[in-house]
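# From the sequence below, what's the structure:
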Amino acid sequence: MLGKTMQIILVILLFWFAKLSDSWPLSTRSGWIIDKSSGHRFKLRCVNWAAHLQPMIAEGLNKKPSKDIASHIVSNGFNCVRLTWATHMFTRYSNLTVAQSLDRLALKEVMAGVAKNNGVLLNSTLVDAYEMVIDDLGFHNVAVVLDNHISEPKWCCSNDDGNGFFGDENFDPNEWLQGLAIVANRFKDKPMVVAMSMRNELRGPKQNQNDWYRYIQEGATTIHGKNPHVLVIVSGLNYGTDLSFIKERPLELKLKNKLVYEAHWYSFDEQPPEKWLEQPYQVCANETQRFINQAGFLVQGENPVPLFLSEFGVDERGVNGADNLFLGCLLALVAEMDLDWALWALQGSYYLRDGLIGPEETYGLLDANWDHIRNPKIIEGLQLVQQILRDKKSHVKKYYIMYHPQSGHCIRVDKKEMYASDCRTWSRWSYKGAGTPIRLMGTSWCLKAVGDGLPVILSIDCKSEQSRWEFASSSKFQIAARDEHGIHLCLEWNPIPTNSSNILTKKCLCSEDESQCHENPQSQWFKLISSNSKQWKVPEVNEKRSSTS
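Okay, here's the model as predicted:
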C-alpha cells in the first residue's frame, strides 16, 4: 500500500515539475526578465524569507508548517521568495541536523515548535531542510531566488561584522566560491530555483572596485558553469546601493542573457529620519535621483539590463513617519520604472537574533505568531507594483494610470464619477505634458478643477485653464491646475477623515516652502504611470449627457 502511495506521489510531483518547466527557466531581454519559452515578461514580485541566521533554518518553521507559509505567500500576491543562506551552512555544517543546530543554541521551545509544525525536518540535515522549504515553495508555483546573504551565520549587516567584503575575517573568497558551486550544483534540477544572488550588501572598509570586478566575475562564472539555467544576480558596493561605477567600466560576463543586477533601498540609506519629516518633497526628489544615478540607470538607455530591487522595507506597524513617507516615494518610482522587487521581509519573528530568543521583526509582513498579515494596508499598497505594467510583447497603445502611492490606490471612472479604488483594474488616461489636459482615453472627457475642496469633475471643456494640468512640486508628485480665480489647486484624496473615495482639488500643500509646512502632503501625492497593460476597466460614461461645466 505504501509503495503504491509513493508511486502516486511521484507521478504528481513529476507532473507538477513538468508544468513548472513550461514556465521556467527565466532569461533576460531588453532590460526585462522573461519566460524563456514564451518570451513574455516574468515579473519578480518577491518577499524575503530569512534562513541565514545562527540556527540556519528558514524562520517560522516553529510557528507554521512550511507548506502553509508557502500558501500564505501566494495568497497575498507574491510569486517569488528571495530565500537567504549562509555560506558556512554548506561548507562547514552540511551534516548538522536541524535538531542538533537548535540544541547547540539551547532553543528548546523552538525545537518543540518545529516538532509540532514540521516534525519531518528535525532529523534532517540543515541542507536537506532548506531543500524541503524550496520544494514546498515550488509546489505552490513560487519562484525562488537563492541569496548568499552572509558567510558566518548571523544577523546582517554592519561594517565591522567580518562578513562585509572579500578578505574580511569571515569572508574567505575561496570558501565563498566553493559555497556558490555547491549550491548551484545541488539545486540545478529544481526548476523553481530561477536565480542565484551572489552576495548581499557588500560593504566595509575593505571594499574596492578592483576586487569587486575580480570576484564578481569569478562568482558569476562559477554559478553559470554549474547551472546555466539560473539568472545570476549581481550587487554593487555600499550595502548594495551603488552600481554607478559600471557606467565607466561595464562588467564583462558571458552569461547568455542571464545577468541581472540588484539594489537595495531603505529610508535610512542616506537621509536621517527627521529630513523625511521636514522636507518630504525635496528628500523624495533627492533620494529618487540618487537611486537612479546609482542603480536605476541600468534599465534606461540603449542597452538596458534588468534591475531587481531585492530589498526595501518599512516598519509595518505604521508608526514610523519617515518610513511612511519613504514608502510612497519608493512605490511611485518602482511603478514608474516597473521594477522587479522583493519586500523585506516575510518573517514576523526570529528564532534567535543578536542573542535574543524569539524577537519580533517589525519590518515583517506577518505578525509575531505568523498568523496574520501585520498591516493589510502594506499589501493593498503593493497591488499596482505586483502587476506587469509594461511588456514589449503587448500590442496595447501606451497610456497612463493615475496612481496614489500613499494608499496604493488607482483612480477609476464609472458613470462620470472619479474615485480611488484598488489597483486590480484602472482607467486609462492620456497626457502630453505641462499645461495640457489629462484626458480619459476612449472618451471626449478631461479633468477639470472647479474649486477648493470640491470634487474634480470630468468635462468636455478641455481648453480652459481649469483643465490644464502640471506637476507642482520638486518631486513631481502634485498634479495641479488653476481654478477660475487663477489659484493653483492640487488633486487630493484623503480617505481617513471622510471615508470617501472621491478625488478633490484643494490648495496645494508644501509645494512652495517646505520649511514652513507642518502638514503631511501625501494625500496630494499622485503619479501618472506609463503602461501598456491590458488590465484596465472600460469606463461607463454617457457622452450624450456631457456638459461644459
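# From now on I want contacts and neighbour counts done on CA atoms only, so please keep to that.
Will do.
# what sits against residue 139?
Residue 139 makes contact with residue 16, according to CA atoms under 8 Å, 6 or more residues apart in numbering.
# er, residue 209 actually
By CA under 8 Å, 6+ apart, no residues touch residue 209.
# separation between it and residue 203?
Going from residue 209 to residue 203 by CA to CA, to the nearest Å gives 11 Å.
# Repeat that for residue 331.
For residue 331, the distance to residue 203 equals 26 Å [CA to CA].
# just residue 278 next, same as before
29 Å.
# The two: which is more packed in?
Taking neighbours as other CA atoms under 10 Å, residue 278 and residue 203 compare with residue 203 leading, 22 against 18.
# Helix, strand, or coil at that one?
coil (DSSP: H, G, I helix; E, B strand; the rest coil).
# Just give the nearest non-adjacent residue to the residue positioned nearest the centre of the chain, would you?
Centroid check for the chain by CA atoms, centre = their mean gives residue 341 as the closest residue, at 2.9 Å. Among residues not flanking residue 341 along the chain, residue 309 sits closest, at 4.4 Å (CA to CA, 6 or more residues apart in numbering).
# hang on, the one you found in a strand?
Yes: under three-state DSSP, residue 309 sits within a strand.
# Now do the helices in the stretch 1-150 of the chain.
Under the criterion DSSP state H, counting those that start in this stretch, the stretch 1-150 of the chain contains helices at 2-23, 66-75, 87-91, 98-104, 108-118, 126-139.
# And this one, please, so the two structures can be compared:
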Amino acid sequence: MKSILQAPFLHLLAASGGLFSQFAESRTLPRQSGWPFAPFVTSGRDIKDTQGQNVVYAGANWPGAGEVMIPEGLQYQSIETIVTKMKSIGMNAIRLTFAIELIDQIYANDGVDVPLSTAFTEALGAQNGTAILGQVLANNPSFTESTTRLEVYDAIAAECAKQEIFVHLDNHMSRGAWCCNTEDGNSWFNDVDFNVDNWTRGLAARLNRPAKRARSPDNNPALKENSYNWQDWYKYIKQGTDAIHKADPELLIFLSGLNFDTTMTPVVRGTALTPGSETFDLADFDGYADKLVLELHNYDNGATDCAALQGGLHNNGYQAMSPDDAATANVFPVLLTEFGFNQNATEWQRTYATCLADYMVTLKSGWFIWVLAGSYYVRDGVQDYEETWGLLNHDWSDWRSTDYVEGGLIPLIRGTASP
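Model (predicted):
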C-alpha cells in the first residue's frame, strides 16, 4: 500500500494566472465578469461563484514539493501538454503542491528566487541535474537556466487560466522532500522542520498563502504529548487563517484535520477541542467565515464494505454537508483532496475506488485524486522514480490505465465537476 500522504492544515484556491510572480507585493484579485467568476464564497454546503452557481472541483494532485521544488514531469512534457491532457477528459482543477522551504530561501536571499540551474543541481547533483534541466528546457522553450521556480509556477497558473482550470495551491511540506511520515520533522507545529513563524510568514507571502498538515510528530515525543491535539490545532489554525485572509481577503481557505487529515469530527459536531473545552466557532473567523472549506483524505484501499467506508467518511467530516443531521453543528463544503490507488487493470474496479466515486457523485463533492505524476525527479533518494499510482505513465505521455480513465475517471468527472 502506498505510504500515507500528508494532510495540509490550510490551503487556498485561486482561479487565475499570475499567482506567483508578485512575491512580497500586496494585491487582491479583481472581481471577474467572465470565467472563473471569482471571488468564490461558501454558502452552507456549497462553494458559489459570483453568478450564484455551485463550483465543484474535479481534478488531480500535481506534486511540486519535492527536493527540486518545482512541479514534476517537465523533463518529459511541456506545461501546455500536461494541462491539455487533463482538460481533454473534463478535469477542471489541479491541486498544485509546494514547500515552505521555497519561500524561506527567497527570504534568505533578499527576496530573490533560486534559478532552475541551481534548483536542479542542488537536488539531483551537478551531472544529473544539468541533464534533466536540459530536458526541461527542451520541452518548455520559454524557460532558460535563469528562469526561477516561481516563474515555473506562474507559467502553470497562466496555462491553467488559459484552459479554464482552477488552481488549488497546497503547502504540502515545510522542507522540500517526498511526503510523508510521522518522523520526518514536518509533522506538527514547532516540529524540527516546522517553524511556526516561517509557516505564518509563508502564508502571508505573495506566493498566495497556503498552509500545512497534521500528523503525529513521533520523532518528537515531548511535542507529541504536549501539543498534538485539537486544542493546539485550533490555536494555530486561527493564526494561519488570519494571515491568509489579511494577505488576500478574496481567497478560499481549506481546513484540514488530524491523523493525516482523515478526521474533522469535532469541528463539524462542535464538540470540545480536547484537551480543552473550547469548541470550533465560526465567529472566531471574523469577516471570513464564508471563506472556509473542509478537506479530508482517505487511503482505505483495502476496504471491502462500501457502507462502512462511506459511513466513516460521513462521521469523520462529510457530516458537514448534511445540515439536517441533528449532530451537525457547523455546515461546510467538504472536498476529498487526496485519495488514490494503483493504476493497474483491476484496482479501479474494487470496492474502494467504486465506493468513493459513488459517494462523490451522490454528494456532488469536489475531489483531487492522488496523483497525476507518472514519475518524480527524485523521491526517497531515487531519481526518476516510477509512480505506479500516477494517472500518467512514466514519461507523462499517456494515461497509465486507459481502462480506468474511460471506465471510472471520466464518469466520476462528469458526475461531479461544475461546468
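# coming back round to it: could I get the helices of the stretch 1-150 of structure 1 as a markdown table with distance to residue 358 of structure 1?
Shown next, in a markdown table, are the helices of the stretch 1-150 of structure 1 (distance: least, CA to CA, whole Å):
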| stretch | distance to residue 358 of structure 1 |
| --- | --- |
| helix 2-23 | 35 |
| helix 66-75 | 18 |
| helix 87-91 | 21 |
| helix 98-104 | 13 |
| helix 108-118 | 9 |
| helix 126-139 | 20 |
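# Minimum distance to residue 253 of structure 1: which of those has it?
Nearest of the helices of the stretch 1-150 of structure 1 to residue 253 of structure 1, taken as CA to CA: helix 87-91 at 23.2 Å.
# ok, average deviation of the closest one from structure 2?
Following superposition, helix 87-91 of structure 1 is found to deviate from structure 2 by 0.8 Å on average (mean CA distance after the TM-score superposition for structure 1).
# which residue numbers in structure 2 go with that helix?
Counting by TM-score structural alignment, helix 87-91 of structure 1 lines up with residues 100-104 of structure 2.
# ok, residues contacting the matching stretch?
With contact meaning CA under 8 Å, 6+ apart, stretch 100-104 of structure 2 is reached by 69, 171, 173-176, 198-199, 202, 205, 207.
# Could you pick out which of those are located in strands?
Those of the contacts of stretch 100-104 of structure 2 mapping onto strands are 171, 173, per DSSP state E.
# Residue 260 of structure 2: helix or strand, and which one exactly?
Under the criterion of DSSP states H and E, residue 260 of structure 2 resides in helix 258-261.
# Now do the next helix or strand after that helix: which elements does it pack against?
Counting by DSSP H and E, the next helix or strand C-terminal to helix 258-261 of structure 2 is helix 265-269. Applying 3 or more CA pairs under 8 Å, 6 or more residues apart in numbering; DSSP states H and E, we find helix 265-269 of structure 2 packed against no helix or strand.
# try 10 Å this time
In terms of contacts (3 or more CA pairs under 10 Å, 6 or more residues apart in numbering; DSSP states H and E), helix 265-269 of structure 2 is packed against helix 230-247, helix 306-316.
# what's the angle between the shortest one and strand 334-338?
Which is helix 306-316 of structure 2. Using axes from the mean of the first three to the mean of the last three CA atoms, to 10 degrees, the inter-axis angle of helix 306-316 of structure 2 relative to strand 334-338 is 110 degrees.
# which parts of helix 306-316 of structure 2 are buried?
306, 309-310, 312-316 (16 or more other CA atoms under 10 Å).
# picking that back up, of the helices and strands packed on helix 265-269 of structure 2, which approaches residue 89 of structure 2 most closely?
For residue 89 of structure 2, the closest of those is helix 306-316, at 26.1 Å, according to CA to CA.
# What helices and strands are in contact with the closest one?
helix 265-269, strand 292-297, helix 351-363.
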